[in-house]
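Novice: got a sequence here, can you build the structure:
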Amino acid sequence: MAKYGFGLDLGGTTCKCGLFTTEGELVEKWEVPTDTTNGGVNILKNLAQAVIKKMEEKGISADDVSGVGIGIPGPISDDGVVNRCVNLGWGVFNVEKEFSECLGGLKVKAGNDANVAALGEAWMGAAKDYSSSVMVTLGTGVGGGVIINDDIISGAAGAAGEIGHIRVNYNEENACGCGNHGCLEQYCSATGIARLAKIRLAQNEDASSLREVETLDAKAVFDEAKKGDVVAKEVVKRACEYLAQGLEVISCVVNPEAFVIGGGVSKAGQYLIDEVEYRFNEIAFHGCKNTKITLATLGNDAGIYGAMKLIL
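Specialist: This next block holds a predicted model:
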C-alpha cells in the first residue's frame, strides 16, 4: 500500500510543493520557480523533475507513491482538461494526462487552485469537523471553493466557486477585472477595500487617520478601524455588508455548515469575522442563520494539503 503522495499548488511565480504521508502528515515542503516562457511549455516537465528528484533524495519508489495532486490557477474540468490559464500561458489541454506522462505514469489529479485550497481546509484545517463548507479567499481578488459532503463542487465548466463574481451592486459604474460591474471582488478583495477607502475619503473632508497613512491598503483600513477611526470603521462596515450579502446568496444555494475566510485580508482576524457574522445574521434566510463563519488555519499551505487530498 502506498505510503506517500505529493501536493502541488501551482502559481504564476512559483509552485509550492509538499511531500505527505497518506495519513496527511506534511513531511517536507519546498518551492519551484514557474517558468512561464514559451507558453508555459516547460512547467510540467520542471515540476515532474522536482518530484522525481525528491523521491530519489528520500529513497521513495514509485510503488510507495499514491500519486501527485496539483492545484491550477484556472478553470479545469473533472477529466483534467484545463481551459486557458492566462497567468501560465496555457491554452486547452489535458493536464492530468500530460503531467502523468512526465512523471513516468504516476497517478495525477488536478483541480482549480481555489477549490483545492478549500479542500485542504476541509481535510486538515478550519473546516475539518464539517462535511460541507465554503472557503472564501480575500486576496488581490476574491476566490472560493465549495465542498459538499466532502466533495469539491466544480461545475459544468469548472467555474463553480467563483464567489468573487457574484453581483452585489447593480449601480456600480466601474468595471470589475472580469468585465462585469458590481462584483463582490470590487469591494471585498484587498484592492477593493482600498478602493472603497479612497472613494470615501474623496467624498468630503472628514478628519481621518487614513489620510495620514503611508500606504492606503486593506491592512491600514482595518488597523485604523480597530483604533476607532470613524471613516475606517465605515469602510470596514461597507465591505463586510457586501461580503455578508454574497455569503447570504451562497447559503441559500448550498447551505454549508461553515464559511472559512482566508487570504491576506483575513489577517484582520476576529474583528473581520465578527463584523461579517453580525451582518450575515441580520439578512440571512432563517434556515441559514448562525452558519459558522471562521478563519482559515492552514494559511499558504491550504493548496498543497488540498492537492494531496485530491489523490486519496
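Novice: going forward, measure contacts between C-alpha atoms and count neighbours the same way
Specialist: Fine.
Novice: check the contact between Ala268 and Val221; I expect there is one.
Specialist: No. Counting by Cα atoms under 8 Å, Val221 is not a contact partner of Ala268; they are 9.7 Å apart.
Novice: ok, those two, which is more surrounded?
Specialist: The neighbour count for Ala268 versus Val221, taken as other Cα atoms under 10 Å, is higher for Val221 (27 against 17).
Novice: would you do the same for the sequence below? I want to compare the two.
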Amino acid sequence: MEEKKIIGIDLGGTTVKFAIVTLEGEIQQKWSIETNILDEGSHIVPEIIESINHRLNLYELKADDFVGIGMGTPGSVDRENGTVIGAYNLNWKTLQPVREQIEAGTGIQFTLDNDANVAALGERWKGAGENNPDVILMTLGTGVGGGIIAEGNLLHGVAGCAGEIGHVTVDPHGFECTCGKVGCLETVASATGVVRVARQLSEEYAGDSELKRRLDDGQDISSKDVFVLAEQDDPFALMVVDKVCFYLGLACGNLGNTLNPSSIVLGGGVSAAGEFLRSRVENYFNEYTFPQVRESTQIKLAQLGNDAGVIGAASLALQFVK
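Specialist: All right, here's what the predicted structure looks like:
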C-alpha cells in the first residue's frame, strides 16, 4: 500500500497556494489559484474545495489517499471549532465555518491555524529550524508577524495572540501603530517601517547621500532601495539599516532572553537583504542577551521562501496520523 499524503493550504489575500506533501514533508505537487474576495469572501472556500477535487481527479487520487488537510489563514482562528473571523483582507467580516465546509466538500479531515504560526511550523520542520523543538520565526513583510514553537508546541496564548512579535515595544516614544499602541516593532522593521525610519532620520542628515537626495526630491522609495544603497556604502542608507537592525536586534534579544530558542529565524520580504541584514541584527542581539543565550541561540535566515506556508499547513494535518 502506498503511503498516505497530506495537503497544505496557504490562504492569502491575493493567492491561495496548495501542496500535496508526504508525511516526511516533501512537496510532491503544488499549484495556486487567485483568491476571490468578492461578495464578502463567500467564494473562497467553495473555490478551494473545487480546486482540491479537480487536482485529485487530475492525479487520480481519492480522499482515502490522504490523512488530512491543514490550512494557514489570516484572521482570528478558532482551532477548536474550525472557524475564522475578522480576516479583513479576505473580506471575511462574519464567522466562517471553514472546517465544516471543507470536510463536507472533500471528505478529508481538516484543521487550520493562523498563517504566521503555520509559516513558523514550516521553517521549523523543513527549513532553518532543523526540526528543533524550540524555534521562533519572525516574518518581516508588509507587517511584522511571527510564530513561537517552544518544547515542540506552537504557542497560541489565552486569546490566540502569542507570537505577535510585531507588537513588541522597541521605542516607547516612537511611531503610532495600527494596533493603537506606540513604538511597535512593526512600525520600524516592516517594509513600510524601514521607509518611515529613513524619512524620519533624513530630517537631520546633512551629508552626501543618494538615498537622502531621493527622499528630498519626493521620490518613492522602498525598503529594498534602502538596503541596496546601503550595500553600495551609501552613508545615510547604512545609518537607516543600522537603526532598523538595532530595533530587530533588541526585539530578538528580548525574545532570546525570555525563551532561549535554538534559533530565531528571519523571514519575509525584508529578509531578502540576506546576510547583510542577519549579521547586523546578530550584532545587536549579542549586545542585548546574556552569555548563555548568546552562545546557544542563533539568528538565522529563513530557507523555505514561499513554501513555508504550505509545508507548515500540511504539518498541522500530522495530528490525524493514527
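Novice: fetch the TM-score of the aligned pair.
Specialist: Here the TM-score for the pair of chains, by TM-score structural alignment, normalised by the length of structure 1, is 0.95; 310 aligned residues with a Cα RMSD of 1.6 Å.
Novice: how big's the offset between the longest helix seen in structure 1 and structure 2?
Specialist: In structure 1, taking DSSP state H as the definition, the longest helix is helix 230-254. Superposed on structure 2, helix 230-254 of structure 1 shows a mean distance to its aligned partners of 1.3 Å (mean Cα distance after the TM-score superposition for structure 1).
Novice: mean deviation, the following helix or strand past that helix versus structure 2?
Specialist: Per DSSP states H and E, helix 230-254 of structure 1 leads on to strand 258-262 as the next helix or strand towards the C-terminus. Its aligned residues in structure 2 lie a mean 0.5 Å from strand 258-262 of structure 1 after superposition (mean Cα distance after the TM-score superposition for structure 1).
Novice: for stretch 112-121 of structure 1, same thing?
Specialist: Averaged over the aligned pairs, stretch 112-121 of structure 1 sits 0.4 Å from structure 2 after superposition, using mean Cα distance after the TM-score superposition for structure 1.
Novice: so which residues of the stretch 51-200 of structure 1 form helices?
Specialist: For the stretch 51-200 of structure 1, applying DSSP state H, counting those that start in this stretch gives helices covering 95-102, 113-124, 185-188, 190-203.
Novice: okay if I get these as CSV plus distance to Gly89 of structure 1 and mean neighbour count?
Specialist: Formatted as CSV, the helices of the stretch 51-200 of structure 1 follow (distance: least, Cα to Cα, whole Å; neighbours: other Cα atoms under 10 Å):
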stretch, distance to Gly89 of structure 1, mean neighbour count
helix 95-102, 13, 19
helix 113-124, 16, 28
helix 185-188, 23, 29
helix 190-203, 24, 19
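Novice: reformat those as TSV; add distance to Val82 of structure 1.
Specialist: Formatted as TSV, those follow (distance: least, Cα to Cα, whole Å):
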stretch	distance to Val82 of structure 1
helix 95-102	6
helix 113-124	12
helix 185-188	23
helix 190-203	27
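Novice: so for Lys45 of structure 1, which of these sits nearest?
Specialist: helix 95-102 (6.0 Å; Cα to Cα).
Novice: coming back round to it: so where in structure 2 does the longest helix of structure 1 end up aligned?
Specialist: Matched against structure 2 by TM-score structural alignment, helix 230-254 of structure 1 falls on residues 235-259.
Novice: for Asp113 of structure 2, which non-adjacent residue is closest in space?
Specialist: Gly72 (5.2 Å; Cα to Cα, 6 or more residues apart in numbering).
Novice: if I look at that neighbour, how far off is Gly82 of structure 2?
Specialist: Gly72 of structure 2 sits 12 Å away from Gly82 of structure 2, going by Cα to Cα, to the nearest Å.
Novice: mind checking what Gly157 of structure 2 lines up with in structure 1?
Specialist: Checking TM-score structural alignment: Gly157 of structure 2 goes with Gly155.
Novice: may I see the buried residues of the longest helix of structure 1?
Specialist: For helix 230-254 of structure 1, burial by neighbour count (16 or more other Cα atoms under 10 Å) applies to 230-251.
Novice: again, but for stretch 59-72 of structure 2
Specialist: 66-72.
Novice: how close does the aligned partner of Ala273 of structure 2 in structure 1 sit to Gly228 of structure 1?
Specialist: Aligned counterpart of Ala273 of structure 2 in structure 1: Ala268 (TM-score structural alignment). In this structure, Ala268 of structure 1 and Gly228 of structure 1 are 14 Å apart, going by Cα to Cα.
Novice: same question, Leu184 of structure 1
Specialist: For Leu184 of structure 1 relative to Gly228 of structure 1 (Cα to Cα), the value is 25 Å.
Novice: what does Asn281 of structure 1 give?
Specialist: Separation of Asn281 of structure 1 from Gly228 of structure 1 (Cα to Cα) stands at 24 Å.
Novice: one more: Leu119 of structure 1?
Specialist: Taking Cα to Cα, one finds Leu119 of structure 1 at 36 Å from Gly228 of structure 1.
Novice: likewise Leu19 of structure 1?
Specialist: Plainly put, Leu19 of structure 1 is 45 Å away from Gly228 of structure 1 if you go by Cα to Cα.
Novice: between these two, which one's more packed in?
Specialist: With neighbours defined as other Cα under 10 Å, Leu19 of structure 1 and Gly228 compare such that Leu19 has more, 25 against 12.
Novice: who touches Ala268 of structure 1 in this structure?
Specialist: Counting by Cα atoms under 8 Å, 6 or more residues apart in numbering, Ala268 of structure 1 touches 219, 222-223.
Novice: swap in Ala2 of structure 1?
Specialist: 22, 63-66.
Novice: so what's it closest to, chain neighbours aside?
Specialist: Asp64 is the one closest to Ala2 of structure 1 (Cα to Cα, 6+ apart), at 4.2 Å.
Novice: ok, the one you found touching Phe20?
Specialist: No. With contact defined as Cα under 8 Å, Asp64 of structure 1 does not count as touching Phe20 (11.5 Å).
Novice: any shared contact partners between those two?
Specialist: Counting by Cα under 8 Å, 6+ apart, the contacts common to Asp64 of structure 1 and Phe20 are Tyr4.
Novice: picking up where we left off before, the longest helix of structure 1 packs against which elements?
Specialist: Where contact means 3 or more Cα pairs under 8 Å, 6 or more residues apart in numbering; DSSP states H and E, helix 230-254 of structure 1 is packed against helix 185-188, helix 190-203, helix 218-226, helix 270-283.
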